[in-house]
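Engineer: Sharing a sequence plus its predicted fold:
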Amino acid sequence: MNKLVLKRLLSYTKPYRGFLVLALLCAVISVALSLLVPVLIGDAVDLIIGPGQVDFDGLPMILWWLAGCILGSSLFQWLMSYCTNVITYRTVKDLRIQLFNKLSAVPLKFIDQTAHGNIINRVVNDIDQVSDGLLQGFTQLFTGVVTILGTLLFMLFADPLITLVVVVLTPLSLFVASFIAKNSYKHFRNQTVTQGELTGYIEEMIGNQKLVKGFGYEERAEEKFGTINEKLYGQGQKAQFYSSLSNPCTRFVNAVVYAAVGIIGAVSAIYGRLTVGQISMFLSYANQYTKPFNEITGIVTQLQSAFASAQRVFAVLDEQPEIPDAPQALRKTSCEGRVELSDVSFSYDPERPLIENLNLLVHPGNRIAIVGPTGCGKTTLINLLMRFYDVSEGAISVDGTDIRNITRDSLRGSYGMVLQESWLFSGTVRDNIAYGKPDATDEEVKAAAKAAHAHGFIRRLPNGYDTVIAEDGGNLSQGQRQLLCIARVMLVDPPMLILDEATSNIDTRTELYVQEAFQRMMEGRTSFIVAHRLSTIKNADTILVMDKGHIIEQGNHRELLQKQGFYYRLYNSQFAASEDAS
């Protein structure tokens, strides 16, 4: 699994092969110069035989070469680090862009069914882990491999016997690294999954803190958080236990190699095969040879965590994208507003049918109100009209064309939608109103705000239309946020409207003004109105009463009251008491 993840990660570095080659070249030069240092030091030691036996004529030249090698090695080491940084951060930038673009392409079903905090964790934390792993991996890979091969080559030319001893002891380091990597990976993978679960829960609790406090859920929230956190602690402890073995184990192996080289070198010096300077050179090489193993096993923790995070990122990238527009899909530039649903069936879960055999014909300019109990399929019907979800059976057509044969952008551009849950982004009031029409003039923005009865409160803001709104409109009331969302739709002036509880968060007086604005706006436009407050839909041309995914009653307000059916009971449950009182 790690090999597949690594191979896929490395495929993202292809555009930066030039930096890859340069980094490898710099690593070779840097390591080669650093390997010359022990040779020069050994030569210098051999020129200092004892008191009164120092070759002062030969030493200066060696010292100059020594300084040059150290400076050169440091320079190329810096250049290699620069190249690996460029490769890593540009690769991660591309990966994060691809992931974000993928989130825009996946079906809405994936977003609905995945904890938002978990998604955020993958885009931010998991990719940061990948970044750290790649950076460490590239740096240690280039210098480590070149150092190992270069050291063996230098030692082989100097003394094959000692080189053989070092090579024989090498598998011990490889065995230790393999054991640690194998046992730590699964724990780091579990740790990363739990981190996503914890992030999702935190995002859920913080985003709904008013409800948490309102229902006295604090202690239960803390208890559940503690459970997830304890689970994360256990998995992290196991992962860190195995990864912490790397340093002492590799140091032990290094000590064995160093001791073996020292003993054999001393015996060789006794028999005159090596000089004292050559022994010092071999001891330096022993350290340089084992150091990469120590460093590589030291970053096993980082690499395993990076691989686990990369798997979570790739899991999103491998999600099936939204069904693309048909090759011959029509791009609507105008819309009459004739909508027809023919034998439409849909369910989020195949085991639990929701909408079955729904038929509906809406003529241009009709105002269609949709009412019914919670869970009857009102919002689902809106999702199908906007093609956020595709029907399971049947077809929906606009102006006689199946919406699956219309591009999604142009279909959704034909609707103006105001939802119960308002959404604003961090930016000026003007930018938020002009979200659907960025090139709108100031006069158009103000006209839309006036139509939505938002102009008055906007003028009272510190900087008027230039007032910066906090994230999700945190510095505005719920009603003010809703008015801005209504103004946003009024500015776009779409041929069809969807109003899903559009005035639910507005006071009664303002609602009357906004309803008047909506009435003017709906003139000549096909409109779908989802409402629980039946007073807002009395003027609808047709009222659809839905229950369990079926239209059980259909007609205008007066006709439905005369039938004295479901709508009659629903209406009386809201207004009978107040009418009797009056």
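Structural biologist: Happy to help now that I have it.
Engineer: okay, CA-based contacts and neighbour counts for the rest of this
Structural biologist: Will do.
Engineer: Spatially central residue in this protein, please.
Structural biologist: Geometric centre of the chain, nearest residue: Val123, 1.9 Å, by CA atoms, centre = their mean.
Engineer: Do a quick rundown of the strands in the stretch 401-550 of the chain.
Structural biologist: Secondary structure of the stretch 401-550 of the chain by DSSP state E, counting those that start in this stretch: the strands cover 401-402, 415-418, 427-428, 468-469, 496-500, 526-530, 542-547, 550-555.
Engineer: Check it against this one:
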Amino acid sequence: MTPANSSEKPSTTNTEPSNFVLIGRMMMLGWKYRWGCVRLLALQGLLLLTAIACLRLTGLGIDVVRFHAVPGAPPPSFPWWVQLFQTKSPMAQVAVIAAMVLVFELVRGALNYIYTLSAGYLVHARIVVDLRSAVYEKMQQLSFGFFDSNATGSIINRVTSDVQSVRAFVDGVLIQLVILLISLVGYVSYMSSIHVGLTVACLATTPLMWVVTAIFSYLTRPAYDRNRVLVDEVILNLAEYVQGVQVIKGFGREREEVKRFEHANREVQQQQHGIFWMVSLFGPSIGYMTQINLVILLAYGGWLVTQNQLALGSGLVVFAGLLQQFSSQVANLTNIANSVQQSLSGARRVFEVLDTPSSVRESDHPIDLPQVRGKIELANVSFAYPTGGTVLRNLDLVIEPGERIAILGATGSGKSSLLSLIARFYDPTTGTVLIDGHDARNLGLKQLRRQIGIVFQETFLFSNTVAANIAYGHPDATMDDVIRAAQVAAAHEFIVNLPNGYQTILGEGGFDLSGGQRQRLAIARAVLLDPAILLLDDPAAAIDPHTEHEILDAMQQAMEGRTTIVVAHRLSTLRSCDAVIVLDDGEIVQRGTHDSLFLEEGHYRDAATAQLSQASLLH
């Protein structure tokens, strides 16, 4: 299996899917929920029939009154479904017609209520929930490269706002468009049955409406795409404020941050103003063209009534009602066209996530390695992040099972990147990482990582109990297992002094604990897995000198029998390891024990001497 070196950043314009492709995929999404959509369309069909029935009854009522009030007026034409209730008394006829109108309106109200509930359930309880879960699940499958290439604001916006935009296609475009077509066909058919010539005259402006709609869609698409980017910036500003509130307040930068957020927010406002201007211009334009149809109706239709070629009620009045309904449906093109552009912008970003291949892929036929011994080999390994230059160059390294290796190096020398390759957060650009003689890319990811205990440089804890945080990688662990892991990590003593001991619920990120306490919980979390390999990214960095000895003693117990790689700078940690590797600019420049390296000229002796000098000054 070859490594995937491509960035997980969403595709650029070179590979950007066309609008037709996006619309096709969103239509497939509608097909997935087809029975819910069919239910909504059936309800709309019934609503259309009841609306036409009410119009027909209203026109009939006018014809009945005119026939009995105006001498020489043409007799009304009763449809078959009204003839069943026909009586000889004029007032009784009008009363029956009025009663039937009320019944149909009650039915319409009930159908509208059912339609609203059904649409809400389909859209918000199914489509949004399923799509958001699919995007979140896909993000869990993507490797670190995706998160390196995408800002926090963009990721959050894709799971929230963009998903809403995609679902808007189903209820705001797909369903509404089918409803529009069904309604237009129904209204045009009925109008044609009344008078073909009048229908053709009144609908003469309709093709122009479609042209204006196409132009509107073409002009607004770039604006909606830009709007997504600007909203990402607003969310990113908010996320950075929440994460960096201590730094902001510590340096008294609250006013500047407010201005920064206001600037980002104002850019969204100004950009949306341009969209609103186009929408506001488009809506009245469509409305104006529909009003022209009414002018034609009054002129031509009125002349037909005077010539007794068209009935007043069941002809002109019903036609006017149908034309008004037709015009309102055509005017709905404004909302549909607007929803299409919003949906396309959101869909492009949602499908980019769903289509992004993970640069760290599971092998089609992973090797089953139930028990890892812990031998690690790096064969001519080089690595570069998708967003930056090469950080590791031509590394050759063999670590035997149970061996404890310390890594020393300046910031940016590639220490954390080396650990990330072993845990297969990334794949090497060239070369191979072997675990027990097997290419790490041929091992099952989940199985491999359960054999590796990791303590990251920056400890993250969840808003849960202390026990749940320790057992995060092994949720089935017993309380005794959790306590043992905490004791190994020298965390048990401070945990039992917390308000509720192991059941104390930590605040967001665990920031109600000290840095050393958080680090010890992270160590306990790694140890609980009983892994064959321990990767420790400077575990003593946040530990005060008083606690350091206790932590190191605990770590000696944790390292026993395990292959351990520890990024370290303190001599106390370096001395306790079997060997020390010195990295400089991504290359191994020295390797040996503390004693042997201290006798050599080079980076290690310089760092050790500086640390000893500092310690002597402190004493």
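Structural biologist: Noted; the coordinates are in hand. Just so it is clear, the model here is predicted, and its values are computed rather than measured.
Engineer: one step back: now check the second structure for the residue matching the residue nearest to the centre of the first structure.
Structural biologist: Aligned by TM-score structural alignment, Val123 of the first structure pairs with Val159 of the second structure.
Engineer: quick one, what contacts its match?
Structural biologist: Arg132, Val135, Tyr136, Val350 (CA atoms under 8 Å, 6 or more residues apart in numbering).
Engineer: Widest-spaced pair of the residues you listed?
Structural biologist: Tyr136 and Val350 (10.5 Å; CA to CA).
Engineer: The two: which is more packed in?
Structural biologist: Neighbour comparison, Tyr136 of the second structure and Val350: the larger count goes to Val350, with 26 against 17 (by other CA atoms under 10 Å).
Engineer: wait, is the more buried one part of a strand?
Structural biologist: No: under DSSP: H, G, I helix; E, B strand; the rest coil, Val350 of the second structure sits outside any strand and is assigned helix.
Engineer: In the second structure, what residue corresponds to Glu511 of the first structure?
Structural biologist: Match for Glu511 of the first structure (TM-score structural alignment): Glu548.
Engineer: Check the spacing between the closest residue to its match other than its chain neighbours and Ile52 of the second structure real quick.
Structural biologist: When the adjacent residues along the chain are set aside, Glu548 of the second structure lies closest to Ala540, with 6.7 Å between them (CA to CA, 6 or more residues apart in numbering). As judged by CA to CA, to the nearest Å, Ala540 of the second structure and Ile52 of the second structure stand 78 Å apart.
Engineer: Around the alignment partner in the first structure of Ser613 of the second structure, how many other residues sit close by?
Structural biologist: Matched to the first structure by TM-score structural alignment, Ser613 of the second structure sits across from Ala576. Ala576 of the first structure has 13 neighbouring residues, counting by other CA under 10 Å.
Engineer: ditto for Phe425 of the first structure
Structural biologist: 16.
Engineer: how about it, what's its partner in the second structure?
Structural biologist: Counting by TM-score structural alignment, Phe425 of the first structure lines up with Phe462 in the second structure.
Engineer: measure that match to Asn469 of the second structure for me?
Structural biologist: From Phe462 of the second structure to Asn469 of the second structure the distance is 6 Å (CA to CA).
Engineer: Helix, strand or coil: sort out the equivalent of Gly365 of the first structure over in the second structure for me.
Structural biologist: Correspondence of Gly365 of the first structure to the second structure, assessed by TM-score structural alignment: Gly402. Gly402 of the second structure falls in the coil class when you classify it by three-state DSSP.
Engineer: Please look at Gly402 of the second structure and Val372 and confirm they touch.
Structural biologist: No: counting by CA atoms under 8 Å, Gly402 of the second structure sits too far from Val372 to count as a contact (11.3 Å).
Engineer: Quick check: the aligned residue for Gly298 of the first structure in the second structure?
Structural biologist: Match for Gly298 of the first structure (TM-score structural alignment): Asn335.
Engineer: nearest residue to that match other than its sequence neighbours?
Structural biologist: Gly172 (7.7 Å).
Engineer: and the aligned partner of the one you found in the first structure, what does it touch?
Structural biologist: By TM-score structural alignment, Gly172 of the second structure lines up with Gln136 in the first structure. Residues near Gln136 of the first structure by CA under 8 Å, 6+ apart: Ile299, Gln302, Leu303.
Engineer: In TSV: these, plus distance to Phe225 of the first structure.
Structural biologist: Listed next are those as TSV, based on distance: CA to CA, whole Å:
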residue	distance to Phe225 of the first structure
Ile299	30
Gln302	26
Leu303	28
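Engineer: What does Arg34 of the second structure correspond to in the first structure?
Structural biologist: So Arg34 of the second structure corresponds to Arg17, using TM-score structural alignment.
Engineer: Tell me how many other residues surround the residue nearest to Glu548 of the second structure.
Structural biologist: 25.
Engineer: Next up, the contacts around it.
Structural biologist: Going by CA under 8 Å, 6+ apart, the list of residues near Ala540 of the second structure reads Glu548, Ile551, Ala568.
Engineer: quick one: the helices in the stretch 201-350 of the first structure?
Structural biologist: Listed in chain order, the helices of the stretch 201-350 of the first structure (DSSP state H, counting those that start in this stretch) span residues 209-214, 218-244, 246-270, 276-298, 300-317.
Engineer: Which of these sits closest to Pro60 of the first structure?
Structural biologist: helix 276-298 (16.8 Å).
Engineer: and that closest one, what does it pack onto?
Structural biologist: helix 17-47, helix 127-158, helix 160-207, helix 246-270 (3 or more CA pairs under 8 Å, 6 or more residues apart in numbering; DSSP states H and E).
Engineer: what range in the second structure does the longest one sit on?
Structural biologist: Under TM-score structural alignment, the alignment places helix 160-207 of the first structure onto residues 196-243 of the second structure.
Engineer: Likewise for the shortest one?
Structural biologist: Under TM-score structural alignment, the alignment places helix 246-270 of the first structure onto residues 282-306 of the second structure.
Engineer: what about the matching stretch, start to end distance?
Structural biologist: Terminal-residue distance, stretch 282-306 of the second structure (CA to CA): 37 Å.
Engineer: cool, and stretch 94-114 of the first structure?
Structural biologist: Rule used - CA to CA; the end-to-end distance of stretch 94-114 of the first structure is 23 Å.
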